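# let me see the structure of the following:
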Amino acid sequence: MPDRRLDVWEKLADPEAVPLLEAAAIAVADGITPASVMRLRKSFPGTSVAEAIELASARARADAKFADPSAMMLDRAGLEQATSETVAEWKAARFGDAPVLDLCCGIGGDAMALARRGPCTVVDRDPIRAWMAGLNAGAVVRTEAVEVTEIDHALVHLDPARRDESSGRRSWRIEDLVPNLDSIRGILARAEGGAVKLGPGLPRPTPELHACQSLSIIAEHGRLVQAVVWTGRLAREEPCEAVDLPSGRTLSGSPGGFTAAGELDGALLTFHPSIERLELGPVALEAAMGGDAALAGEPAVGLGLVTVPLEVIDSVSSKWFRAVRILEVLPPRPDAVASALRTRFGDEIGEVVVRTRAAAIDVDAWSREFRRIPRNEKGPRVEVLGLRLGRKTVAVIAEPIGLQPSSMP
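Below is the predicted model of the structure:
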């Protein structure tokens, strides 16, 4: 039985719908109101005004993910779940020019990049999603469940559902993926290589999906956006890979930990989000510092920060971590910290940046307190970090060391 919803969307792709979509885009830009909806319905009787507004709204938001979304067919839910153009292009490069099945394709964020580098077939049980992906990517379309589709391409890309679209709720449990884990394993076993798109918060260690697999954690503009489990011939020898986009930098290795630190002094290092998530801090330090990496220590288990002696970090530069010089460690009281800042810097202080881990302090409240301190635009930039060290909370006054990586939050 034909899907009537698909008929509505197909009409929006017709050139005759251009005036309606242009008017809907203006209404969205001005802010949708009951009156603007009524005007659209009066000006375009018998048309799909609700879907036109949905499409115009999604296109307006899509600039953050796609270079030119003006001709794309998409809705807001599909856009939210779609891979950005930058991430999709990075992933697609690993597939070479081999034919790819894009399973659970959604609106085609990944399919567009895959289709630009070689043959691509999109598969989705939702006829609207499959149609959107086919149109956006110029790909062959199959409208069917991925569990029953024939794995007749050498490589597969799979984006299991992590959200119940009827309720809009996201599921964080890997056991709730659709298709389920057993189906995913079966699909991957029938392909020469595969890539499974998952959320960056997936459980560690990575669930076994294939006998040969590796994991990439991708950060885009300093924010974790995606985990990819590569299998078969697409997997790498190293088990884990941190990825920074749009720079394209990667760092591979095996997860590891640090010894416990003594006093909170010297330099404090914060790792790139993908490095921290994969526990590749020792790998990043070894690459930047060589044998001196063994001097690093963790002030508290699970904090994600390490300290190193100042003498070994002053001349070190890395895109995978940022360093600050610890100036003073104080009780976690904003008035005490403000007083220490005035004493140390007087009227010469520049910007004060407040950071925390695990909500050890209220960043907004502390920032408001420090705005009262007189500033000098040419003064030094100072950081105040609220940290929980076991059962104790402390405030650290610090200043940046060297150039700070632009991809770090």
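# make it CA atoms for all contacts and neighbour counts henceforth
Noted.
# helix or strand: which one has the spatially closest residue to A17 that is not a sequence neighbour?
Nearest non-adjacent residue to A17, counting by CA to CA, 6 or more residues apart in numbering: K11, 6.9 Å away. If you go by DSSP states H and E, K11 is part of helix 4-12.
# what's the answer for R142, then?
Going by DSSP H and E, R142 is part of strand 140-143.
# next helix or strand past that strand?
Later in the chain than strand 140-143, the nearest helix or strand by DSSP H and E is strand 155-158.
# helix, strand, or coil at the nearest residue to G304 once chain neighbours are set aside?
In space, and not counting its chain neighbours, G304 is closest to E276: 6.3 Å by CA to CA, 6+ apart. In three-state terms, and counting by DSSP: H, G, I helix; E, B strand; the rest coil, E276 is helix.
# give me the contact list for stretch 305-312.
Identification of contacts with stretch 305-312 by CA atoms under 8 Å, 6 or more residues apart in numbering yields 258, 261, 264-271, 289, 292, 295-299, 325.
# please generate a structure for the following sequence too, so the two can be compared:
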Amino acid sequence: MDPRHLSLLLSPDGWALLSRLPRYDEEQALRLSEGLRARGLDPDLVAAALTQSRLRARAESKFGEFAQDMLFTPDGLEQATRLPVAALHAARYARAGSRRVADLGCGLGGDAMALAGLGVQVLAVEQDEATAALATVNLRAFPEATVRHADAMSLDLAAEGVDALFADPARRTRRGNRVFDPSAYSPDLDSLLALREQVADLGLKVGPGIPHHALPSQTQAQWVSVGGSVVEAGLWFGRLAPEGSGRSALLVNGKEQHLLSWPGDADARPEQAPAGALGAYLYEPDGAVIRAGLVARVAADLDGTLVDESIAYVTTGSLRSTPFATGYRVLDSFDFGLKRLRTYLRTRDVGRLTIKKRGTAVVPEQLRQQLGLKGAQEATIVLTRLRGKQSVLVVEPV
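Purely as a prediction, here's the structure:
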């Protein structure tokens, strides 16, 4: 964020303007901006306030009603932990008896908010000056939290009296591209893991795509999905991992939570489920289950098999119930071919088509255009491999 824009927003006039702005509406933004400038308001202040209004609207999916009293940057909001997930983090520290947590690279302060909300003392450290200023604003209502503008890796942990650590390393380049290699995190993963020599209770937020072989053997690696979307992976050590080493998937859907876990070395090769013939039902495991390498567990619980050895779709002969996968009834199946698929759908008057895929290079939007459907009915198809052959499954949710 431009320092001048930040100073304008934090001025009495800037804060008052932010509080008066209506809920952000893209179609009305230009008219509102022109009206504010016509009243003599500083154009830079107007631009900064409307930008914050837009970011606050986007942030509601992560922070709920708290978003309307916070300040954001686009990059900071992108990496910020959703408040319900931050609350899960904070609960780990509270259960572990943590008294003073150093939040290393606190960003906009979401995790520090959740910790402070449970009465845990937090030292929130942020190297970027503007981001540290925003975190200070966002944490102003929490006396348990202190924000410090500093290099998190230079912190004297013993002198600070912290007994637990949380770190969310930057996982984007300066151009905004995602970083998947843990050695390219900032700080890098190995440097953060080395902090356990000083403080054993360590929590790390890592990219959900982190490969299992890059994980420390002795950690509780947990992938979290919210409403069916994988939002993070976390590594937990010491008293923060009372369940011991292993991998787990935590599914959060509103107030419901479902946990699937596997004990052992976190970097172990995932168990392989057997493949079998297509049955009457198809199950799509939650993304957190797939990332955690627990598809075989779900297949076993469903008494099912994979449709292909390398594809994370489970098939069964009878309907089963599980919170860890979405079930579909298989209506039809055939080898993939554009002409055959087009004829099949047009014959059934299909005009609205949901396309799911796994294990195929087909681009759904391109396929939708090639099909040119105009019917009145709707259908769901799954493009995948059946025993190595590209296939189409016609399904309906159960």
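# quick one: map R163 of structure 1 onto structure 2.
Under the alignment (TM-score structural alignment), R163 of structure 1 maps onto R172 of structure 2.
# quick check: that match vs R178 of structure 2, distance?
Distance, R172 of structure 2 to R178 of structure 2, using CA to CA, to the nearest Å: 4 Å.
# neighbour count winner among these two?
Using other CA atoms under 10 Å as the criterion, R172 of structure 2 and R178 rank with R172 on top: 16 against 13.
# quick one, what contacts the more buried one?
R172 of structure 2 neighbours (CA under 8 Å, 6+ apart): 178-179, 185.
# again, 10 Å this time
75, 79, 178-180, 184-186 (CA atoms under 10 Å, 6 or more residues apart in numbering).
# now, of the residues you listed, which are buried?
79, 179-180, 185-186 (16 or more other CA atoms under 10 Å).
# now, which of those residues lie within helices?
Among the buried ones among the contacts of R172 of structure 2, the residues falling in helices (DSSP state H) are Q79.
# return the member of the buried ones among the contacts of R172 of structure 2 nearest to S391 of structure 2.
F180 (31.0 Å; CA to CA).
# surely the closest one and P211 touch.
Yes: F180 of structure 2 lies in contact with P211 (CA atoms under 10 Å); the separation is 9.0 Å.
# helices of the stretch 51-200 of structure 1, start to end?
According to DSSP state H, counting those that start in this stretch, the stretch 51-200 of structure 1 carries its helices in the segments 76-81, 85-93, 109-117, 127-137, 181-189.
# elements contacting the shortest one?
What that stands for is helix 76-81 of structure 1. helix 49-61, helix 109-117 (3 or more CA pairs under 10 Å, 6 or more residues apart in numbering; DSSP states H and E).
# to R391 of structure 1, which of those lies closest?
Ranking the helices and strands packed on helix 76-81 of structure 1 by proximity to R391 of structure 1 (CA to CA) places helix 49-61 first, at 43.3 Å.
# now the closest one and helix 4-12, what's the angle there?
Helix 49-61 of structure 1 and helix 4-12 are oriented at 60 degrees to each other (axes from the mean of the first three to the mean of the last three CA atoms, to 10 degrees).
# in structure 1, which residue is most central in space?
V225 (1.4 Å; CA atoms, centre = their mean).
# quickly find the element holding the counterpart of that one in structure 2.
Alignment note (TM-score structural alignment): V225 of structure 1 maps to V231 of structure 2. V231 of structure 2 belongs to strand 229-236 when assigned by DSSP H and E.
# counting by contacts, list what that strand packs against.
helix 83-95, strand 164-167, strand 202-206, strand 220-226, strand 246-253, helix 287-291.
# any chance of those in JSON lines, plus distance to G238 of structure 2?
As requested, those are exported to JSON lines (distance: least, CA to CA, whole Å):
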{"stretch": "helix 83-95", "distance to G238 of structure 2": "11"}
{"stretch": "strand 164-167", "distance to G238 of structure 2": "9"}
{"stretch": "strand 202-206", "distance to G238 of structure 2": "7"}
{"stretch": "strand 220-226", "distance to G238 of structure 2": "9"}
{"stretch": "strand 246-253", "distance to G238 of structure 2": "13"}
{"stretch": "helix 287-291", "distance to G238 of structure 2": "23"}
